[in-house]
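Engineer: Okay, here's the prediction I keep looking at, along with the sequence it came from:
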Amino acid sequence: MVAFISHTTVDCTDAYALSTWWKVTLGYTDLDDDPNGLGDEECMIRDPKTGHLLLFVETPDAAEAKQRSGKNRIHFDLRPATSSQEQEVEALVARGASVVGDLRGKYGPGTGWVVLADPEGNEFCVLRSEAERAATV
């Protein structure tokens, strides 16, 4: 048997706000036949290039999880498409992300990543861009 991932689901306290934040961050769009609206308890967004789907679902335990300490069991690793790692981190922080840890240079010059948290506290990493990686090889 072989299966495929239909979509990735993120539990949250405000599906519309968080899906909107990630939509801008990733360049995703609403579904043509199911646009997201303020107050929706489930909001799905799609990568217009790959079709990858992210579903944000309001859950009662999301508020408790937001207060937790410790690393997410699953998280996104973002690689900047058109900017540098530094520019991407600055833009995300300006839009409401917070820096959790800065591991740039941990494994030598030109290596590492920055751990951020989205507005609901979900951690994700910002890696170096492909151009930055190629420049240090």
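Structural biologist: Right, received. Where do you want to start?
Engineer: When you work out contacts or count neighbours from here on, use the C-alpha atoms and nothing else.
Structural biologist: OK.
Engineer: my read: residue 126 touches residue 85, true?
Structural biologist: Yes: counting by CA atoms under 8 Å, residue 126 does reach residue 85; the two are 6.6 Å apart.
Engineer: next up, a second structure to put side by side with the first:
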Amino acid sequence: MTLFVSHTTIDCHDAYALSEWWKALLGYVDVEGDPNLPGHEECMILDPESGHQLLFIEVPDQELPAKRIHLDLRPRTGTRDEEVERLLELGATQIADHRGKYGPGTGWVHFADPEGNQFCVLRSEAEVATQEAQVSGT
């Protein structure tokens, strides 16, 4: 099993304003079907050529953390939970477990590498597709 970078996450105070600024700078666009609007606490933008994504997430802290940018990773094969176990065996430090944050089968797990660099492990694309099919009844 291995992981791939799903997107790069940036902690901020105003997700919408910052995503709009980076869209103008980089020529990125909103994700189709998921437009960013003022007041959104999470705003994803996409490079229409490479597919790279930046996710801006509002954090409540008055002072932003020193490590404001981190990678969000998805399993290439297998499941998020299998990767969580593998990462713990490799020596990653679990910082927080947000599995189930938005209901059963959702969420992510927050880790740090051996030098303290933070990253999150999301559900695999197959897990997301399975849950979406269950929700839509197909």
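Structural biologist: Alright, I've got the coordinates. Because the structure is predicted, anything quoted here is derived from the model rather than measured.
Engineer: With both chains overlaid, what TM-score comes out?
Structural biologist: Here the superposed chains carry a TM-score of 0.48, computed using TM-score structural alignment, normalised by the length of structure 1; 73 aligned residues with a CA RMSD of 2.3 Å.
Engineer: in terms of contact count, name the helices or strands touching the longest strand along structure 2.
Structural biologist: Scanning structure 2 for the strand with the most residues, using DSSP state E, yields strand 3-12. Contact partners of strand 3-12 of structure 2 among helices and strands, from 3 or more CA pairs under 8 Å, 6 or more residues apart in numbering; DSSP states H and E: strand 53-58, strand 69-75.
Engineer: in it, what counts as buried?
Structural biologist: Across strand 3-12 of structure 2, burial judged by 16 or more other CA atoms under 10 Å covers 3, 5-12.
Engineer: Could you report the distance from residue 131 of structure 1 to residue 46 of structure 1?
Structural biologist: 26 Å (CA to CA, to the nearest Å).
Engineer: Am I right that residue 88 of structure 2 sits in a helix?
Structural biologist: Yes: applying DSSP: H, G, I helix; E, B strand; the rest coil, one finds residue 88 of structure 2 inside a helix.
Engineer: rewinding a little: so residue 131 and residue 46 of structure 1 - more neighbours on which side?
Structural biologist: In this view residue 131 of structure 1 and residue 46 are compared by other CA atoms under 10 Å, and residue 46 has more residues nearby, 20 against 13.
Engineer: What helix or strand is residue 101 of structure 1 located in?
Structural biologist: Assigned by DSSP states H and E, residue 101 of structure 1 belongs to strand 98-102.
Engineer: Next secondary structure element downstream of that strand?
Structural biologist: With DSSP H and E, the next secondary element past strand 98-102 of structure 1 is strand 114-117.
Engineer: Helices of structure 2, residue ranges please.
Structural biologist: Taking DSSP state H as the criterion, structure 2 carries its helices at 15-26, 80-89, 125-136.
Engineer: any chance of those in JSON lines, plus mean neighbour count?
Structural biologist: JSON lines is the format used below for the helices of structure 2 (neighbours: other CA atoms under 10 Å):
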{"stretch": "helix 15-26", "mean neighbour count": "17"}
{"stretch": "helix 80-89", "mean neighbour count": "16"}
{"stretch": "helix 125-136", "mean neighbour count": "12"}
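Engineer: can you tell me which of those helices comes nearest to residue 111 of structure 2?
Structural biologist: Closest to residue 111 of structure 2 of the helices of structure 2, according to CA to CA: helix 80-89, at 8.7 Å.
Engineer: other SSEs contacting the closest one?
Structural biologist: Using 3+ CA pairs under 8 Å, 6+ apart, helix 80-89 of structure 2 sits against strand 118-121.
Engineer: who touches the strand it packs on?
Structural biologist: Residues outside strand 118-121 of structure 2 that contact it (CA atoms under 8 Å, 6 or more residues apart in numbering): 67, 70-75, 80, 83-84, 108-113.
Engineer: Tell me the one among these nearest to residue 130 of structure 2.
Structural biologist: Comparing these against residue 130 of structure 2 with CA to CA picks out residue 80 as the nearest, at 13.4 Å.
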